[in-house]
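**Student:** what's the 3D shape of this:
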Amino acid sequence: MAGQRQPIALVQAKGKKHLTKAEIAEREQTEVKAPSDRVTPPSYLTATQKKAFRKTVKELRAIDLISNLDVEALARLVIAQEKYREVTETIAKQPLMVTAAYDTGKKDAEGYPIMAEHEVVNSQVERLAIIQDRYFKQCRQGAADFGLTVSSRCRLIIPKAPEAPKTNKFKDKFA
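**Tutor:** As a prediction, this is how the structure comes out:
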C-alpha cells in the first residue's frame, strides 16, 4: 500500500528516491501551494482573540506553515483556547465538594423527617468539567493540525540532506 504523497522538498531532503530534473520540475508544478498574503483575523474575533491570532500567525509564518485557507481553522482554535481558559477559571472558583442534606427515613418526636448531611461532588463542577474536556479536545486537535504540539512538530520536521563525505587529503599522497 502506498504511503501519503510527500512534498518534493521533503522527498529530496530525505535523499531516498532518485528523481530526474524533469520529474522534480513536474512534481513542483503539480504541488498545490496556497498563498499566504491575506492571513488576517476574522472580524468576529474579539480584540484579545485577534492578538492571540496574530501571535500564532507570526510563529506559523516563521516555519512557512500557514496560508489564506487556514484563517477560519486558526480562528476556531483561538476561540476554543479562550473558552477553555474561561471554563478552567470558573472551575477553579467553585468548590469541588459541597454539603448536601438528605432524608434519613426517620422522623423526630414531632413527626418531621430527620435530615442528615454529607459531602457530594459539586454538580456545577461536574458539568463544567465536561465542557472543559470538550474545549480541551478542540484545542488539542486544532493545535495538532497546525503543528503546535510536540508530536505534530516531530512529524513536520524535514530531515537535512546528508552531507557529502569528507575527502581524505592523504589518500592521494600515499596511494
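**Student:** use CA for all of it now, contacts and neighbours both
**Tutor:** Fine.
**Student:** neighbours around residue 128, how many?
**Tutor:** 16 (other Cα atoms under 10 Å).
**Student:** list the buried residues of the strand of greatest length in the chain.
**Tutor:** Assignment by DSSP state E gives strand 97-107 as the longest strand of the chain. By 16 or more other Cα atoms under 10 Å, strand 97-107 has no buried positions at all.
**Student:** past it, which element shows up next along the chain?
**Tutor:** Per DSSP states H and E, the first helix or strand lying C-terminal to strand 97-107 is strand 113-121.
**Student:** show me where this structure has helices.
**Tutor:** For the chain, the helices defined by DSSP state H cover 8-14, 21-30, 47-62, 71-93, 123-145, 150-156, 171-174.
**Student:** just put those helices in CSV and tack on distance to residue 164.
**Tutor:** Putting the helices of the chain into CSV (distance: least, Cα to Cα, whole Å) gives the following:
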stretch, distance to residue 164
helix 8-14, 13
helix 21-30, 20
helix 47-62, 28
helix 71-93, 41
helix 123-145, 35
helix 150-156, 24
helix 171-174, 17
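**Student:** following up with a second sequence; could you model it the same way so I can compare the two?
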Amino acid sequence: MSGRKKQPLAVIQGKGKSNHITKEEAKERQRQEDKLKGSTDKIAPPSYLTKKQKEEFTELATELTELGIFSNLDVDFLARYIDAKTEYVKVAREMRKMKATEKLVIDEHGTKRTFANKDYGSLNRMRNILFADCKSAASELGLSITSRLKLVIPEREGEEDQTPMEKFMKKRGSNA
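**Tutor:** Alright, predicted model coming up:
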C-alpha cells in the first residue's frame, strides 16, 4: 500500500492538525498505538555482539527508550544496525590503506599503465551496501534527526494560557 506513513496521534495533535479526527477515532487510534508500543522489560544486547558492540547497544537502547520509541521488539533490529555499522567502519579503514589504482610496467620500454585496483572496487561496493543498510536502519530506529522529528511530539507554545478568542484569532491569522 503506497502513500504517507501513518503518524502517531500525539504528533498529529501536536501539529494542531487533528481537526479531521473525531473523538471516537482519536480514542480508537490511541488504543491501537498503546497496544502496538510493546514493553521494554527485556531489552538486553544479543549474545552475538562483541563487548564493544554491547556497550554501544546499551547506550543507544537507553536513549531510544527514554524517547519512548524503542521496545523489546526492536532489540534485534538495533543489534543488526550496530553490526552493520561495525563492518562499515572495518571496510572503510581497509580502503584507506590501499590505493584505488595500481601502476604496472607493461613492456620492455618501461611504459607504465594505470589499472584499477580490483580489491578496492569490491571493497567500495561492500562499503556502499553497508552504508545503505546503516542509513535505512538508523532511519527506522529514529537515530537520525529527520526520523526523530517524524516521531517526536512537537510542543505547542502556551496554548493552554490563551483565551478562546486568542486561539480563534491566532487560527484565523494563520489561515489568511
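**Student:** TM-score of the superposition?
**Tutor:** Their TM-score after superposition, calculated using TM-score structural alignment, normalised by the length of structure 1, is reported as 0.77; 159 aligned residues with a Cα RMSD of 2.7 Å.
**Student:** and the angle for the longest strand of structure 1 with strand 113-121?
**Tutor:** 160 degrees (axes from the mean of the first three to the mean of the last three Cα atoms, to 10 degrees).
**Student:** now strand 97-107 of structure 1, how far from the centre of its chain.
**Tutor:** Its chain's average C-alpha position is 45 Å from that of strand 97-107 of structure 1, according to Cα atoms, centre = their mean, to the nearest Å.
**Student:** residues in contact with the residue nearest the centre of structure 2?
**Tutor:** Centroid check for structure 2 by Cα atoms, centre = their mean gives residue 139 as the closest residue, at 2.0 Å. By Cα atoms under 8 Å, 6 or more residues apart in numbering, the residues touching residue 139 of structure 2 are 146, 147.
**Student:** and with 6 Å instead?
**Tutor:** For residue 139 of structure 2, the contact set (Cα atoms under 6 Å, 6 or more residues apart in numbering) comprises residue 147.
**Student:** that one matches what in structure 1?
**Tutor:** Under the alignment by TM-score structural alignment, residue 139 of structure 2 pairs with residue 144 in structure 1.
**Student:** distance of that match relative to residue 41 of structure 1?
**Tutor:** According to Cα to Cα, to the nearest Å, residue 144 of structure 1 stands 20 Å off from residue 41 of structure 1.
**Student:** coming back round to it: so which of the helices of structure 1 gets nearest residue 163 of structure 1?
**Tutor:** With Cα to Cα, the closest approach to residue 163 of structure 1 among those belongs to helix 8-14: 11.0 Å.
**Student:** mind listing what's buried in the closest one?
**Tutor:** So helix 8-14 of structure 1, judged by 16+ other Cα under 10 Å, has buried residues 8, 11, 12.
**Student:** which among these gets closest to residue 71 of structure 1?
**Tutor:** For the buried residues of helix 8-14 of structure 1, the nearest to residue 71 of structure 1 is residue 8 (25.1 Å; Cα to Cα).
**Student:** could you report the neighbour count for the residue nearest to residue 107 of structure 1 when sequence neighbours are not counted?
**Tutor:** With Cα to Cα, 6 or more residues apart in numbering as the criterion, residue 107 of structure 1 has its nearest non-adjacent residue at 4.3 Å, and that residue is residue 113. Other residues near residue 113 of structure 1 come to 14 when the count uses other Cα under 10 Å.
**Student:** check the spacing between residue 113 of structure 1 and residue 106 of structure 1 real quick.
**Tutor:** From residue 113 of structure 1 across to residue 106 of structure 1, the span is 6 Å (Cα to Cα).
**Student:** try residue 44 of structure 1
**Tutor:** Applying Cα to Cα, the value for residue 44 of structure 1 to residue 106 of structure 1 is 58 Å.
**Student:** over to residue 53 of structure 1?
**Tutor:** 61 Å.
**Student:** over to residue 139 of structure 1?
**Tutor:** Using Cα to Cα, residue 139 of structure 1 is found at 51 Å from residue 106 of structure 1.
**Student:** kindly report the same for residue 76 of structure 1.
**Tutor:** From residue 76 of structure 1 across to residue 106 of structure 1, the span is 55 Å (Cα to Cα).
**Student:** tally of neighbours for the counterpart of residue 76 of structure 1 in structure 2?
**Tutor:** Superposed on structure 2 with TM-score structural alignment, residue 76 of structure 1 falls opposite residue 80. By other Cα under 10 Å, 16 other residues sit near residue 80 of structure 2.
**Student:** show the contacting residues for residue 80 of structure 2.
**Tutor:** So residue 80 of structure 2 contacts nothing (Cα under 6 Å, 6+ apart).
**Student:** ok, it to residue 139 of structure 2 distance?
**Tutor:** Distance from residue 80 of structure 2 to residue 139 of structure 2, by Cα to Cα: 13 Å.
**Student:** cool, and residue 124 of structure 2?
**Tutor:** 22 Å.
**Student:** what does residue 56 of structure 2 give?
**Tutor:** Residue 56 of structure 2 is 17 Å from residue 139 of structure 2, by Cα to Cα.
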